[in-house]
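> Quick one, fold the following:
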Amino acid sequence: MDLATRILIVDDDEGIRKLISSFLEKNGFVTAVAGDPMEMRAVMAKQRPDLIVLDVMMPGEDGLTALRSLQTAGTPPVIMLSAVGSDIDRIIGLEIGAEDYLAKPCNPRELLARIRTVLRRRQREAATVVPQAGQVPTLVVTEPIGEGRPLLRFGDWSLDAEGFSLYAPDGAVVPLTEGEFQVMRALVEHPRRVLTRDQLIEYARGGDSDSFDRAVDVQVSRIRRKLATKDGQELIRTVRNEGYMFTASVVRR
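Here you go, the predicted model:
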C-alpha cells in the first residue's frame, strides 16, 4: 500500500514540512508539500494525493477553512495537525470531515500509524460501496457472520461485539472506526436506556480515557449515517440535555 501512496503535507512551517516528508518517504510513501492552502490546491490540480496532512494554524486562510473547501465527492482523507490542540478546533475539524486530528508537536511514528489506519479504513469503505444504475460495479465485502460467536441482533442488522464487526441486512460489513465501533457497542448493549455522554465514554473507552464529550456527538452522527435505512427508522435517538438512546429491541443469539 505504502509504495503507491501519495501524501500531501500542508504546513506554513518549512521545518515541519521537511521533517514529516522525510520521515514518510523513509517509510515508503511518496510526498508532496505546500506552504498554504493556495499552494495545496495548485499541487492537487497536478496530481491528486491519497491523503492530506493539514495544519490548522496558518496565516491567511487557515486549515479549517481549507478543509471546508475540500468537502466534495472524491476528496482525499484529511488528518489535521494543530499546535493549539483545543477541543473546539478538534470538534470542528471532525464535524466538517477530518478523518483524524493530532496535536503538535506530534511524534512522527504516531502520525505514520494514524495515516496507515485512515488509509486502511478508506480501502474498506471503498470496497463496500454498492453502485447506482449506470455505474461500474465494485466489490461488496461480506464475511461469515459471527463465525460461531454470539451476535447482538436488532432488526436485520447484526453486531459481532467480539469480532468488532457490524453487518448490514444484506450481510455486508459496515466500516466503522475503532471509536465508532466502541460507541455503537455501548449503545446496542444498553438498548432503550438513555446513556449520557459520560456513560458512553465510560462504556466505550474506560474511565481513564482522555476524552471530551462533544467527540461522542460526532461519532454518533457518523454512526447514524451508516445505519440509515430506506424507511427512515431512527435507531439512535437524541434525548435533549441527557444523551442518546438506542431505540431498537436487541436479541443476543
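
> C-alpha from now on. contacts and neighbour counts both.
Fine.

> Hmm, I52 is touching V10, no?
Yes - under the criterion of C-alpha atoms under 8 Å, I52 makes contact with V10 at 7.4 Å.

> Can you tell me the SS state at M44?
Here M44 is helix, with the state taken from DSSP: H, G, I helix; E, B strand; the rest coil.

> what's near enough to touch it?
Listed by C-alpha atoms under 8 Å, 6 or more residues apart in numbering, the contact set of M44 is empty.

> So it versus D62, what's the distance?
From M44 over to D62 the distance is 17 Å, taken as C-alpha to C-alpha, to the nearest Å.

> For stretch 169-178, give me every contacting residue.
Taking C-alpha under 8 Å, 6+ apart as the criterion, the residues outside stretch 169-178 that touch it are 121, 124-125, 128, 140-143, 145, 156-158, 165-168, 223, 226.

> Now, of those, which are buried?
Neighbour counting over the contacts of stretch 169-178 (16 or more other C-alpha atoms under 10 Å) leaves 121, 124-125, 128, 140, 145, 157-158, 165-168, 223 as the buried ones.

> Can I get these in CSV including distance to A204?
Formatted as CSV, the entries for the buried ones among the contacts of stretch 169-178 read as follows, by distance: C-alpha to C-alpha, whole Å:
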residue, distance to A204
R121, 20
R124, 23
E125, 22
T128, 25
V140, 28
I145, 23
W157, 20
S158, 18
S165, 15
L166, 16
Y167, 19
A168, 21
I223, 14
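
> which ones among those residues are found in strands?
157-158, 165-167 (DSSP state E).

> Just name the closest of these to S21, please.
Within these, proximity to S21 (C-alpha to C-alpha) peaks at S165, which comes in at 34.3 Å.

> Here is the second sequence; please produce its structure so I can put it next to the first one:
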Amino acid sequence: MTVHHRVAPETVSRILLVEDDGEIAAMVIEMLRENGLEAVAVGSAANMDAAMRKQSFDLVVLDAMLPGEDGFSICRRLRASSTIPIVMLTALGDEINRIVGIELGADDYVTKPFHPRELMARIKSLLRRASYGADQPLRQTPMRFAGWQIDPILRQLINPEGVHVSMTTAEFDILLALCQNPGRVMTREQLLRLTHAGLAGSVERSIDVHISRVRQKIEQNVREPSFIKTVRLGGYMFTPEVESC
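Modelled structure (predicted):
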C-alpha cells in the first residue's frame, strides 16, 4: 500500500488516529480538533488502510494493541512505504516495548494513561519537524559528505549512487544535526534538544536506538562505523567532511 504523506505547512494538518477504545478515540479526536487540526478515527488496520486510500494524512497516532493486526505490525508496514510521522499509543509501559516501537520506525511513544496536553505537544513537535524543516533556520542549503547528499528543505537523503534513502523523521533530524556539527562531540542531551528524538523514552536509550538505525542506512560496516563514532562518556561525533552543495 502506498501511503500518501502531506508535508505542506500552510495547510491544516490532518491526523489519523488508529484506536479501538471508543472513549480514548473520542477524547483524542476532540482534543485534536480543539487545537485546529483535522482528525479521523478508525479502529482497525483494515479501516486504516481504507482511510488512507481515500485521503492523505500528515501524522498517524497508532495504538499498539488492536484487534487483528497489531500496532507494531502496522508500524513496520507503514514505515516500509512512507516517512509519515508515527506516534505509538499503548498501555504497555515497559522499556522493551518502547524500544521495539522505535526500532520498527515509530517517531514517538506515549504510554497510557497519558495527559492530553502531553500527547498534543508531541504531535505538534512532530508536525513541525516534518514540515520541510521550517523550524530549522540554519544551514538550509543541501550538504554533501562522502558522496552522500542531505537536503534540509526537501528532507531527502541521497546515497552516492543517487538513490533516495527512506528515513523516519527522527532519523533524518539526528543525521541532519550531526551533519550541521561535523567533528564535534554531540551529547545525547544535545541531540535531544536539537531533534526531540528522545521523547519516546529515556534520553539515552532512545537516541542510541535512532543512531543505530541511521548507521544501518549510511555505514558500510555497522559493527565498525566510520561516519558516526561513539565517544565514550561523551556521545557521538560525525567524522566525514561536510560541505555545502
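
> Which position in structure 2 pairs with I79 of structure 1?
Using TM-score structural alignment, the partner of I79 of structure 1 in structure 2 is V87.

> That match reaches D107, doesn't it?
Yes - if you go by C-alpha under 8 Å, V87 of structure 2 and D107 touch, sitting 6.0 Å apart.

> joint contacts of those two?
By C-alpha under 8 Å, 6+ apart, no residue touches both V87 of structure 2 and D107.

> any idea how far L195 of structure 1 is from Q233 of structure 1?
According to C-alpha to C-alpha, Q233 of structure 1 stands 20 Å off from L195 of structure 1.

> higher neighbour count, these two?
Neighbours were tallied for Q233 of structure 1 and for L195 using other C-alpha atoms under 10 Å; the higher tally belongs to L195 (21 against 11).

> aligned partner of the more buried one in structure 2?
When structure 2 is aligned by TM-score structural alignment, no residue sits opposite L195 of structure 1.

> and L195 of structure 1, what does it touch?
187, 242-245.

> Let's see which of those residues end up in strands.
Helix and strand membership here follows DSSP E; of those, those in strands are 243-245.

> Looking at those, spot the one nearest P191 of structure 1.
Distance to P191 of structure 1, by C-alpha to C-alpha, is smallest for M245 among these, at 6.9 Å.

> neighbours of the closest one, just the number please.
M245 of structure 1 has 20 neighbouring residues, counting by other C-alpha under 10 Å.

> Settle this for me: it is touching E234, isn't it.
No - counting by C-alpha under 8 Å, M245 of structure 1 does not reach E234; the two are 10.2 Å apart.

> so where do the helices sit in the stretch 151-253 of structure 1?
Counting by DSSP state H, counting those that start in this stretch, the segments of the stretch 151-253 of structure 1 that form helices are 178-188, 197-205, 213-226.

> Just give the closest residue to D198 of structure 1, not the sequence neighbours.
D213 (6.8 Å; C-alpha to C-alpha, 6 or more residues apart in numbering).

> Quick check: the one you found touching E202?
No - in this structure, D213 of structure 1 sits apart from E202 without contact. The criterion is C-alpha under 8 Å, and the distance is 10.8 Å.

> before we move on, back to that, closest to G28 of structure 1 among the ones in strands among the buried ones among the contacts of stretch 169-178 of structure 1?
S165 (29.9 Å).

> can you list the contacts of L195 of structure 1 in a markdown table and add distance to G15 of structure 1?
A markdown table is the format used below for the contacts of L195 of structure 1 (distance: C-alpha to C-alpha, whole Å):
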| residue | distance to G15 of structure 1 |
| --- | --- |
| L187 | 44 |
| E242 | 46 |
| G243 | 44 |
| Y244 | 44 |
| M245 | 47 |
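
> In structure 1, which residues correspond to stretch 66-75 of structure 2?
Using TM-score structural alignment, the match for stretch 66-75 of structure 2 in structure 1 runs over residues 58-67.

> Go through the matching stretch and flag the buried ones.
Buried residues in stretch 58-67 of structure 1, counting neighbours by 16+ other C-alpha under 10 Å, are found at 58, 62-64, 66-67.

> now stretch 175-190 of structure 1
Applying a neighbour-count criterion of 16+ other C-alpha under 10 Å, one finds 175-176, 179-189 buried in stretch 175-190 of structure 1.

> And for stretch 103-117 of structure 2?
By neighbour count with 16+ other C-alpha under 10 Å, stretch 103-117 of structure 2 contains the buried residues 103-111.

> same deal with stretch 37-47 of structure 2?
For stretch 37-47 of structure 2, the buried set under the neighbour-count rule, 16+ other C-alpha under 10 Å, comprises 37-45.

> In structure 1, what stretch matches it?
The alignment of stretch 37-47 of structure 2 onto structure 1 (TM-score structural alignment) spans residues 29-39.

> Mind listing residues that contact the matching stretch?
2-14, 17, 21, 24-25, 40, 43, 58, 61-63, 66.

> Give me the buried entries from those.
The buried subset of the contacts of stretch 29-39 of structure 1 - by 16+ other C-alpha under 10 Å - is 6-12, 17, 21, 24, 40, 43, 58, 62-63, 66.

> What is the nearest of those residues to S86 of structure 1?
Nearest to S86 of structure 1 among these: G63, at 14.2 Å, using C-alpha to C-alpha.

> neighbours of the closest residue to the closest one other than its chain neighbours, just the number please.
Computed as C-alpha to C-alpha, 6+ apart, the closest residue to G63 of structure 1 that is not its neighbour in sequence is V56, at 4.0 Å. The number of residues packed around V56 of structure 1, counting by other C-alpha under 10 Å, is 27.

> Check the gap between V56 of structure 1 and A168 of structure 1 for me.
With the distance defined as C-alpha to C-alpha, V56 of structure 1 ends up 36 Å from A168 of structure 1.

> same question, E110 of structure 1
The span separating E110 of structure 1 from A168 of structure 1 equals 32 Å under the rule C-alpha to C-alpha.

> now swap in E95 of structure 1 and tell me
According to C-alpha to C-alpha, E95 of structure 1 and A168 of structure 1 sit 24 Å apart.

> Could you do V183 of structure 1 as well?
Taking C-alpha to C-alpha, one finds V183 of structure 1 at 17 Å from A168 of structure 1.

> Check M245 of structure 1 too.
Relative to A168 of structure 1, M245 of structure 1 is positioned 20 Å away (C-alpha to C-alpha).

> just V216 of structure 1 next, same as before
In this structure, V216 of structure 1 and A168 of structure 1 are separated by 22 Å, where distance is defined by C-alpha to C-alpha.
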